[in-house]
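1. Dropping the sequence and predicted coords here.
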Amino acid sequence: MSWLNSVRNALPFVAKKATPDNLWHKCKGCGQMVFTKELEENLYVCPRCDHHERIGPRQRFAQLFDDGGYVQLAAPRVPEDPLKFRDSKRYVDRIKAARTATDEPDALLNARGTIAGNKVVVGVQDFAFMGGSMGLAVGEAFVCGVRAAIEDRAPYIIFTAAGGARMQEGILSLMQMPRATVAIQMLHDAGLPYVVVLTDPTTGGVTASYAMLGDVQIAEPNALIGFAGQRVIENTIREKLPEGFQRAEYLLDHGMLDMVVHRKDLRDTLASVTAYLCGERRAA
């Protein structure tokens, strides 16, 4: 036995410490590695480039409601596979996989709570659940959120994030567009505000319906907002689109949004907007 092996055998064995997989996060904006704890404390906004990461309903609720307290509304029950759809996988299998990955029933959740002491009902779409796609469950959840707001005599605030209608439900998914429009009219008939916050990305049938019907239209910085994709539009009109086309700041400059608000200021902005709108409607 060599002297090196003798030294190795004499040293105490120390197990290699495993590094948690979620200790660091790679920013999708600048590509830099960010300490996950630092990202969470900064509301999931990159402290280096200010890129707003996509977040789910529970993180959003915790950021918005007073003291992070809220009551989640029960998810509505709808037919899960009305068309018995199958592509490379069965639709029911895709739903099961999405539920396992997100631990959510579908792509839209509602919750009751208060913002700065004022009652609100907030709906949040989860892009992680099949791209936030709009199907029967999302449409019914939207209507339930509006009904809850009417019952509470409170504003309804929706955070949109979607790739559009859910193709596996065909025409039934497209029917959620007029249903949502009727629900918004019910809210207006009750004299209550409807506020939309568009997050990255909001596209397709969601943009063509309830995402663009708010009394006030707000967006997070650099959010992608549009109907058809940029490449599809360019191939159709045979022209190069302007720099930043379909981004929140471009839409603000062209009158399609009322404001673009940083996530750290969003709670205070919503408190001011809803308080003002509720005051105006009470006076009317």
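-> On my side now, so go ahead. Residues are numbered from 1 along each chain as shown.

2. When you work out contacts or count neighbours from here on, use the C-alpha atoms and nothing else.
-> Will do.

3. what helix or strand is the residue nearest to Ala116 when sequence neighbours are not counted on?
-> Nearest non-adjacent residue to Ala116, counting by Cα to Cα, 6 or more residues apart in numbering: Ala271, 6.0 Å away. Using DSSP states H and E, Ala271 sits in helix 263-283.

4. Contacts for that helix, please.
-> Here helix 263-283 makes contact (Cα atoms under 8 Å, 6 or more residues apart in numbering) with 43, 45, 52, 63-64, 115-116, 118, 155, 191-193, 195, 220, 261.

5. can you give me the helices for the protein?
-> 3-10, 36-41, 57-64, 91-102, 136-152, 170-174, 176-189, 204-207, 230-237, 248-253, 263-283 (DSSP state H).

6. Tell me which of the ones you listed sits nearest to Leu224.
-> helix 248-253 (6.5 Å; Cα to Cα).

7. Same question for the closest one: list its buried residues.
-> 248-252 (16 or more other Cα atoms under 10 Å).

8. what do you get for stretch 15-34?
-> 24-25, 27, 34.

9. And Cys144, how close does it get to Ala211?
-> 16 Å (Cα to Cα, to the nearest Å).

10. err, Cys27, not the other one
-> Distance, Cys27 to Ala211, using Cα to Cα: 27 Å.

11. and if you look at Ala18?
-> Ala18 is 44 Å from Ala211, by Cα to Cα.

12. And for Glu140?
-> 16 Å.

13. okay, these two: which has more neighbours?
-> The neighbour count for Glu140 versus Ala211, taken as other Cα atoms under 10 Å, is higher for Ala211 (24 against 20).

14. my read: that one touches Val196, true?
-> Yes - Ala211 lies in contact with Val196 (Cα atoms under 8 Å); the separation is 6.3 Å.

15. and for the two, which residues touch both?
-> Common neighbours of Ala211 and Val196 are listed as Thr160 (criterion: Cα under 8 Å, 6+ apart).

16. another one to put next to it:
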Amino acid sequence: MNWISNYVRPRINSIFSRRETPENLWSKCDNCGTMLFHRELSENLNVCTSCGHHMAISPRARFNALFDGGIFTEVSVPEPVSDPLHFRDQKKYPDRMREARKKTAEHEAMLVGEGEIGRTRIVAAAQDFSFMGGSMGMYVGNAIIAAAERAVQKKCPLVLFSAAGGARMQEGILSLMQMPRTTVAVQMLKEAGLPYIVVLTHPTTGGVTASYAMLGDVHIAEPNALICFAGPRVIEQTIREKLPDGFQRAEYLLDHGMLDRVTPRTKMREELITITRMLMGLPPAVAGDLPAPGKVADAEAPQAAAPEAAKAEDPEPKKAAKAKAAEKKAQDKS
């Protein structure tokens, strides 16, 4: 046995060998091709630090950046029938659902949360495009209705982040029925006099655009987001003409009066705080990133209790009371 060849050399090679870099440490910008470090990209809310391109972001990550201190409570959504049509194409519908849930670690294509932004209570709903293209199925309809009912119950605004490819074909007509259902949910908010703010993200298309995504009191879009019913490729093939540059993008719609604002994702929180407080008749919020409401309450409670505790522990009042009682007793004896 050669001790140097069999033990020493492999040991030295293992110590000085180059370690492989994990694949998830770097992401490539789809627009400019810049390699971005994962922490830097996450801190910038998945917006390219080189060209400002807005990449996809999950609803949970969006809520963590939106709510004060990243604290929010999920609103429960009624569970619909899992496979009402027993639909099957290349795969069964339940199998596609299992794959989507495993891929995104989310139950469905929409997340509903409740919390505070700038000390203003809101209900927020966000679609996840990575979950079967954010398609609008029965669960999404139930989620919007649950969000609207919660907002009416709490008398607070509803903020919805849309990102969808349209209706979910595996649910057929039941998916299309979510268009009137969600329209009724939006009407509930209007009758209660509560603001409904829609943030359109890339992409927002199909039946979603034809229903709840374009019924807001205020419409805000992220830069260069595709917002349409039928896509530009379908329109070009139908009319056999070349469309203008930037057609159906957020900036184009803003210029033609379809949107109120185009706001970068990194400034969206401050924009929503300003708009919600304005529509609710509240004074402007304190500038800057406010701490979580729970932390503020915990910090203020000991300060409020401190004077009472000091009075209880102060021995001087007790001594004065005893001296006064002894003096009165001596006077009675005399």
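-> Now that the structure is in, tell me what you want to look at. Since we're looking at a predicted model, the values are computed, not measured.

17. TM value for the aligned chains?
-> Scored against TM-score structural alignment, normalised by the length of structure 1, the superposed chains reach a TM-score of 0.94; 279 aligned residues with a Cα RMSD of 2.0 Å.

18. Alignment lookup: the residue nearest to Ala116 of structure 1 to structure 2.
-> In structure 2, Ala271 of structure 1 lines up with Ile273, judged by TM-score structural alignment.

19. Can you get me a residue count around its match?
-> Residues contacting Ile273 of structure 2 under the criterion other Cα under 10 Å number 19.

20. Give me the contact list for stretch 78-95 of structure 2.
-> Against stretch 78-95 of structure 2 from outside (Cα under 8 Å, 6+ apart): 138-139, 142-143, 146, 170-172.

21. Could you export those residues as a markdown table, including distance to Ala301 of structure 2?
-> Putting the contacts of stretch 78-95 of structure 2 into a markdown table (distance: Cα to Cα, whole Å) gives the following:
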| residue | distance to Ala301 of structure 2 |
| --- | --- |
| Met138 | 44 |
| Tyr139 | 41 |
| Asn142 | 39 |
| Ala143 | 36 |
| Ala146 | 34 |
| Gln170 | 53 |
| Glu171 | 51 |
| Gly172 | 54 |
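
22. Neighbour-wise, which one of the residues you listed leads?
-> Ala143 (25 neighbours).

23. Tell me which residue is most central in structure 2.
-> The residue lying closest to the centre of structure 2 (Cα atoms, centre = their mean) is Phe63, at 3.1 Å.

24. in structure 2, what residues pair with stretch 119-129 of structure 1?
-> With TM-score structural alignment as the criterion, stretch 119-129 of structure 1 aligns to 121-131.

25. and for that stretch, what are the contacting residues?
-> By Cα under 8 Å, 6+ apart, stretch 121-131 of structure 2 touches 56, 58-59, 100-101, 103-104, 108-116, 134-135, 143-144, 147, 150-151, 156-165.

26. If you go by neighbour count, which of the residues you listed are buried?
-> Buried among the contacts of stretch 121-131 of structure 2 by 16+ other Cα under 10 Å: 56, 58-59, 100-101, 104, 108-116, 134-135, 143-144, 147, 150-151, 156-165.

27. mind putting the helices of structure 1 in JSON lines, distance to Pro76 of structure 1 included?
-> JSON lines is the format used below for the helices of structure 1 (distance: least, Cα to Cα, whole Å):
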{"stretch": "helix 3-10", "distance to Pro76 of structure 1": "64"}
{"stretch": "helix 36-41", "distance to Pro76 of structure 1": "30"}
{"stretch": "helix 57-64", "distance to Pro76 of structure 1": "16"}
{"stretch": "helix 91-102", "distance to Pro76 of structure 1": "15"}
{"stretch": "helix 136-152", "distance to Pro76 of structure 1": "6"}
{"stretch": "helix 170-174", "distance to Pro76 of structure 1": "15"}
{"stretch": "helix 176-189", "distance to Pro76 of structure 1": "14"}
{"stretch": "helix 204-207", "distance to Pro76 of structure 1": "19"}
{"stretch": "helix 230-237", "distance to Pro76 of structure 1": "34"}
{"stretch": "helix 248-253", "distance to Pro76 of structure 1": "32"}
{"stretch": "helix 263-283", "distance to Pro76 of structure 1": "26"}
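
28. my read: Leu189 of structure 2 touches Val152, true?
-> Yes - counting by Cα under 8 Å, Val152 is a contact partner of Leu189 of structure 2 at 6.4 Å.

29. End to end on stretch 183-203 of structure 2, go ahead and measure it.
-> Using Cα to Cα, first and last residues of stretch 183-203 of structure 2 are 20 Å apart.

30. The closest residue to Gly117 of structure 1 other than its chain neighbours: neighbour count?
-> The shortest distance from Gly117 of structure 1 to any non-neighbouring residue, by Cα to Cα, 6+ apart, is to Asp66 (7.3 Å). Asp66 of structure 1: 16 surrounding residues under other Cα under 10 Å.

31. Which position in structure 2 pairs with Pro193 of structure 1?
-> Checking TM-score structural alignment: Pro193 of structure 1 goes with Pro195.

32. What is the neighbour count of its match?
-> 23.

33. And for Val81 of structure 2?
-> 9.

34. so how far is Tyr139 of structure 2 from it?
-> Distance from Val81 of structure 2 to Tyr139 of structure 2, by Cα to Cα: 9 Å.

35. now swap in Leu41 of structure 2 and tell me
-> Going from Leu41 of structure 2 to Tyr139 of structure 2 by Cα to Cα gives 31 Å.

36. can you check Ala100 of structure 2 too?
-> The gap separating Ala100 of structure 2 from Tyr139 of structure 2 is 14 Å, by Cα to Cα.

37. cool, and Arg269 of structure 2?
-> 27 Å.

38. same deal with Glu116 of structure 2?
-> Taking Cα to Cα, one finds Glu116 of structure 2 at 25 Å from Tyr139 of structure 2.
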